[in-house]
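Q: Okay, structure incoming, though there's no sequence with it:
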C-alpha cells in the first residue's frame, strides 16, 4: 500500500461504481468522480484499504434488492474502509487531520475519499473509529462489518467457560472473529467448514467438523456430552443441527435468515464499544485477522469474484 498522507487539496477521486445497472462484478466500473468535500460535523478520509463482505455484492445484486437498502444508480461499492483523515469540518472535535481511522460507509467505501459523519451510523452518514497502534490499514479495513456481526451474535448466546459452542461457517469473514472471541470468553468451539478448512479452523482455536449430511452425528462424535449453544453464519444447517442436538432456541442465533423462535444477529445491533474492543484486541495481539488476499483497486472484479465464491479463508481487501 502507498502512504498518501493527508492532503486536503487533492481532488482526484477514483471510485468503484455501478453506473448503468446493478448486478455482478462484471458491471462494476472504476472511474474518476469529483472528490467529496466535508460539511459541518463531517470528516473526509483518504481511504487506503477497503475490506469486502458478502453484504456488498448481495445488496447490489439487482435493482430491487438495492432499493431495499436505499441505493440507486449511480451507486458506489463496499462498506468497510481504513485510512487517514484529511479534512475536518466545523464542529468536529473528536478527530483531527492526520488521524488514522477505520469504519464503515454503506456501499461507498471503495474510493479514494469518503466523507463520514462521526455522529452517524454505517447506513446513514458512516462510522469512524480510531485505528489503534499496531493495527495496519489492511487489517483495520477488515474489522467493522465482520467484527460487529460476530460481536452481536456472541451477545445473543453469551458463551462462557462452561459452554461447547457450535459455529457454522466458522472459517468465513465473520467466523474468524466469532471463533476467537468465543475462545477468549473461555468456550470450547466446534466449527463447521469444508474438508479443506481444517487447518485454518484449528489455527483459530476451533475443532473442525465438515458441514453437510451427517453433521449431527459428526458433532455428537466430537461432543458426546452435547453442545450448549450455536451460531449459524451460513444458511440454516447449523441452526437445524443445534435444535436436533437439544440446544434451546434462546441459545441459538443466525445471521442470514429469519426463523421463528430464533433471535437473529445483525452487526447494527452490536453493543456500543464492541468494535473498538475488537480493534484493541487485534492491536494487543490477542485476536488475529487472516487476510486471505489483497488486490489493487484496478482488479476489483477479480477480488469480488473471489470473495463471492464463499470459499476464501479470511478477508479480501482492496488497496487504494
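A: Ah, there it is. Note that the structure is predicted; figures quoted are calculated from it, not measured. Numbering: from 1, shown residues only.

Q: CA atoms for contacts and neighbours, from now on please.
A: OK.

Q: how deep is residue 34 tucked in, by neighbour count?
A: When neighbours are counted by other C-alpha atoms under 10 Å, residue 34 registers 11.

Q: hang on, isn't it packed against residue 13?
A: Yes. Using C-alpha atoms under 8 Å, residue 34 is in contact with residue 13, at 6.2 Å.

Q: The stretch 201-320 of the chain: strands as residue ranges?
A: Secondary structure of the stretch 201-320 of the chain (DSSP state E, counting those that start in this stretch): strands at 207-210, 229-232, 252-254, 263-264, 291-296, 315-319.

Q: next up, a second structure to put side by side with the first:
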C-alpha cells in the first residue's frame, strides 16, 4: 500500500512516500480503507521526538491518528462492523507505528464510530481527535446550563469544537482569540475577547463574579485562569501540567468510540460543524504539516486519498 512514513525523528524532510505491507488485522479490529485523514499538531510533534518520553516507536512510522473511511475487512470477533461500513476513528494505538496517512489502517473496534451522514469525508476526518479532546474535557468538568465557560484558544482546532460543545451543553461561553477570529466566534454563540496583556480585565468585565469553568487548549495561561475562576470553579488543561498543583485537571484525549458516536450525533443534528482550511493529496503531507506548524489555519487540514 502507499503510505507516508519516516525512519527517524526530524522535521518534514524525514517524510517519504513509500510502499508498505498491508496492516495486519488482529482480533477485535477492522481494516479501514482511508478516504481522508486529518492533520493534528501532535503528528509533527511526535515526528520531531516530542513524545519520546511517553510513547514507544516502531519504525517505519506512518503518522496520523484521525481517519474517515470504509471497512475493507473485519478481523476475528469484530461483529460490530461489516465490509463497506462508513466509519471514523481517533485511531491512536499504544505505540507509534501504523497511522492513518496511508491507503489502509487497522483500527480496534472500540475506537470506531459510524461516519456522520451529514458530514462529507473531509469534515468527518477532521472531527475525531479535536472533537473528542473538547468533548471529554468539558464533560469531565461537568459543564452545564449553570456555567460560564472561558475557553483559552477558542478559535483553534480544539477550541472551536469546545465553543460549539459548551453551547450544546447549555453554557455561556467566553473565548480568547485574535481579533480576526472574533466574528467567526460570535457566529458560534461565543463572546470573544482579545488575548494578550490585559486579558484578565477583559474577562472580568464580561464575568464580574468570575467564570465557573476554564478550558485551556493552549497552555501558558494558568495565571489568567486563577485570576478569573470563581470560588468553587473547575478548570483543566491539555497543555499545562501546572494545573495539577492548582486544583485543576491535566488531560489528554482518549480514543473512545462511544464518545465519538455522540459527536457524530451532534453533527448529524446540525449542532456541530467542522471547518476545513485546506485539502492536500497524500504526497504533499510535508506541506500540510508545514501549514499546521504556522498555527494560522482557521480550520482542519485534510489529507485526501
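A: Yep, it's here. Everything numeric in this text was worked out from a predicted model, so none of it was measured.

Q: Kindly provide the TM-score of these chains.
A: In this superposition the chains share a TM-score of 0.91, using TM-score structural alignment, normalised by the length of the second structure; 297 aligned residues with a C-alpha RMSD of 1.9 Å.

Q: Mean neighbour count, the strands of the stretch 201-320 of the first structure: which tops it?
A: Highest mean neighbour count of the strands of the stretch 201-320 of the first structure: strand 229-232, a mean of 31 (counted as mean count of other C-alpha atoms under 10 Å).

Q: Which residue numbers in the second structure does that strand align to?
A: Aligning strand 229-232 of the first structure against the second structure (TM-score structural alignment) gives residues 213-216.

Q: Pull the residues that contact the matching stretch.
A: 137-138, 141, 143, 147-153, 225, 229, 233-239 (C-alpha atoms under 8 Å, 6 or more residues apart in numbering).

Q: next one: it to chain centre, how far?
A: 16 Å (C-alpha atoms, centre = their mean, to the nearest Å).

Q: Mean per-residue distance, that stretch versus the first structure.
A: Here the mean offset of stretch 213-216 of the second structure against the first structure after fitting is 0.9 Å, by mean C-alpha distance after the TM-score superposition for the first structure.

Q: since we're on the alignment partner in the first structure of residue 180 of the second structure, how many residues are nearby?
A: The alignment partner of residue 180 of the second structure in the first structure, by TM-score structural alignment, is residue 196. Neighbour count for residue 196 of the first structure, taken as other C-alpha under 10 Å: 10.

Q: Check residue 54 of the second structure too.
A: Residue 54 of the second structure is flanked by 8 other residues according to other C-alpha under 10 Å.

Q: and the closest residue to residue 63 of the first structure other than its chain neighbours, what is it in contact with?
A: Setting aside the residues directly before and after it, residue 63 of the first structure is nearest to residue 22 in space (C-alpha to C-alpha, 6 or more residues apart in numbering), at 5.7 Å. Counting by C-alpha under 8 Å, 6+ apart, residue 22 of the first structure touches 60, 61, 62, 63, 66, 73.

Q: Next, the contact list for the third one, please.
A: Right, the one you point to is residue 62 of the first structure. Here residue 62 of the first structure is in contact with 21, 22, 23 (C-alpha under 8 Å, 6+ apart).

Q: Any chance of JSON lines for those, columns secondary structure and distance to residue 30 of the first structure?
A: Below are the contacts of residue 62 of the first structure laid out as JSON lines (DSSP: H, G, I helix; E, B strand; the rest coil; distance: C-alpha to C-alpha, whole Å):
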{"residue": "21", "secondary structure": "coil", "distance to residue 30 of the first structure": "14"}
{"residue": "22", "secondary structure": "coil", "distance to residue 30 of the first structure": "14"}
{"residue": "23", "secondary structure": "coil", "distance to residue 30 of the first structure": "15"}
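
Q: Pull the contacting residues for residue 213 of the first structure.
A: By C-alpha under 8 Å, 6+ apart, no residues touch residue 213 of the first structure.

Q: give me the stretch of the first structure that stretch 135-155 of the second structure matches.
A: Under TM-score structural alignment, the match for stretch 135-155 of the second structure is residues 151-171.

Q: tell me how far the matching stretch is from the chain's mean position?
A: Centre to centre, stretch against its chain (C-alpha atoms, centre = their mean), the figure for stretch 151-171 of the first structure is 17 Å.

Q: can you pull out the helices in the first structure?
A: Using DSSP state H, the helices of the first structure run over 54-58, 63-68, 137-140, 144-157, 175-184, 198-204, 215-222, 237-244, 274-283, 300-308.

Q: Which residue in the second structure aligns with residue 242 of the first structure?
A: Match for residue 242 of the first structure (TM-score structural alignment): residue 225.

Q: what's the straight distance from one end of stretch 116-129 of the second structure to the other?
A: 15 Å (C-alpha to C-alpha, to the nearest Å).

Q: For that stretch, which outside residues touch it?
A: Against stretch 116-129 of the second structure from outside (C-alpha under 8 Å, 6+ apart): 35-40, 65-69, 88-90, 115, 253, 260, 264-265, 267-268, 274-276, 300-302, 304.

Q: again, only using 6 Å
A: 36, 37, 38, 66, 67, 68, 89, 90, 264, 268, 274, 300 (C-alpha atoms under 6 Å, 6 or more residues apart in numbering).

Q: ok, now which ones touch the second one?
A: Right, residue 37 of the second structure. 66, 67, 125, 302, 303.

Q: corresponding residue for it in the first structure?
A: With TM-score structural alignment as the criterion, residue 37 of the second structure matches residue 50.
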